[in-house]
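Participant: Kindly generate the corresponding structure for this input.
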Amino acid sequence: MISRSLTTVSGLQADAVAVLRGWQAPDAEQDLLRHDYLDHLDARPDGVWRSCRPAHITASALVADAAAGRVLLTLHPKVGRWLQLGGHCEPEDTTLAGAALREAREESGIAEGLTVFGDGPVKLDRHAVRCAGKDQPENTHLDVQYLIVAPADAVARISEESLDLRWFPWDALPDDTDTSVRRLADLARLALS
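Facilitator: Next up, the predicted model:
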């Protein structure tokens, strides 16, 4: 008998492969990342779980309130920078988009009305982090980034996973927002226009 966790693992892994195979990358650099992610998933049947070292797939969400022209960012406690919401896939996740939506709900405090925009991710981003702890070696997050649309004038509530949580106008992201998050916001804004 196949255990439920193995079925979930293969289901999420299969979804990740299908999403990445079907995604039309916006440029050659993103397409190269897409192929790297697919190679990772082909080589590692546990490639979507945080226990997979030295790299694993993560799912994140840029939450946008299109009506108000703003995006929700979290001041990440481990990184100390303003980032989109998101993180590790969990055993209950069956799709990458579902994982990104779950993370958005958990980290934004917006329980109702969040929806995934479009048919797939907006962007991919590979970055090194110390998700296993400060005394552990760095891991690589192979992040699949989605656009999540919030209802007009949604009110966010800070979670224990953030130092701060704020809405920012598209054109007024915090000064310490990195290039990757700025590019994600630009792509999301373009998609919503």
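
Participant: switch to C-alpha atoms for all contacts and neighbour counts from now on
Facilitator: OK.

Participant: now the helices: where do they sit in the chain?
Facilitator: Here the chain has its helices, by DSSP state H, at 4-22, 28-43, 96-108, 179-192.

Participant: The structure of the following sequence is requested for comparison with the preceding one:
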Amino acid sequence: MSLHEDAVLVLKGFEGQPELREVYLEHLAAHPDGVYKPCTAGHVTGSALVIDPAGGRVLLTLHKKLGMWLQMGGHCEPGDTTLAGVALREAREESGIEEGLTLLPGGPVRLDRHAIPSPCNWHLDVQYAAVVPPEAVARISEESLDLRWFPYERVAEVADASVVRLVEATLARL
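Facilitator: Presented below is the predicted three-dimensional model:
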């Protein structure tokens, strides 16, 4: 199965946000390359909120290009076979937590479509949550200016509304 086919199946099985889910599915139907960065009409991305339920906190990265506190995430790559794999790969790369990081069961937590500068126009982000093992040690990557744990209740002080909604949706799933 291709990454494109996996994305369609994941989105068809996602029960939340029906209008936005339909936008994603229409995009993929119209663009066979719609999961990859070169698709100028926009492209699917995968992200994961790294969460420590035992500590009541989330790990956010200060994005190098955007200067914003965000969840881990990024573009699909040619070797990727699933959206869940994209989200987990990005979470591992950007958090430095290689061992024991697992996606929260149940598939994506939410969707977030946001404008990006030309020539690509849109990121159609499929957002997961990844749970850290108790002994996890985060390490900053070259893609970040900083990496920091925030208590759930402090996320709204540092991050934008999309990250706050992702935290809320994740906590509702726990």
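
Participant: Contacts only, for the closest residue to S118 of the second structure other than its chain neighbours.
Facilitator: Closest residue to S118 of the second structure apart from its sequence neighbours, by CA to CA, 6 or more residues apart in numbering: T40 at 7.9 Å. T40 of the second structure is in contact with S118, P119, C120, N121, counting by CA atoms under 8 Å, 6 or more residues apart in numbering.

Participant: Just tell me what T40 of the second structure corresponds to in the first structure.
Facilitator: Taking TM-score structural alignment, the alignment pairs T40 of the second structure with R53 from the first structure.

Participant: Could you do G107 of the second structure as well?
Facilitator: Looks like G107 of the second structure aligns to G120 there (TM-score structural alignment).

Participant: Give me the distance between that match and V149 of the first structure.
Facilitator: Distance of G120 of the first structure to V149 of the first structure, computed by CA to CA, to the nearest Å: 13 Å.

Participant: if you count what's nearby, which of the two comes out ahead?
Facilitator: In this view G120 of the first structure and V149 are compared by other CA atoms under 10 Å, and V149 has more residues nearby, 22 against 18.

Participant: Trace that one over to the second structure, please.
Facilitator: In the second structure, V149 of the first structure lines up with V131, judged by TM-score structural alignment.

Participant: residues in contact with the residue nearest to S162 of the second structure when sequence neighbours are not counted?
Facilitator: Of all residues not flanking S162 of the second structure in the chain, D112 sits nearest, at 7.2 Å (CA to CA, 6+ apart). Contact analysis of D112 of the second structure by CA under 8 Å, 6+ apart lists L124, D125, V126, Q127, S162.

Participant: if I pick the fourth one, what's in contact with it?
Facilitator: In this case it means Q127 of the second structure. Applying CA under 8 Å, 6+ apart, the residues contacting Q127 of the second structure are G46, S47, A48, L49, A87, P108, V109, R110, L111, D112, L166.

Participant: Of the residues you listed, which is the nearest to L9 of the second structure?
Facilitator: P108 (11.8 Å; CA to CA).

Participant: Identify the residue nearest the closest one in space, chain neighbours excluded?
Facilitator: Closest to P108 of the second structure by CA to CA, 6+ apart is Y128, at 4.5 Å.

Participant: now the contacts of T40 of the second structure in CSV, with distance to E157 of the second structure and neighbour count?
Facilitator: Below are the contacts of T40 of the second structure laid out as CSV (distance: CA to CA, whole Å; neighbours: other CA atoms under 10 Å):
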residue, distance to E157 of the second structure, neighbour count
S118, 29, 10
P119, 32, 12
C120, 30, 15
N121, 28, 14
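
Participant: Of these, which are reproduced in the first structure?
Facilitator: Retained in the first structure: N121, out of the contacts of T40 of the second structure (criterion both residues aligned by TM-score structural alignment, their matches' CA atoms under 8 Å).
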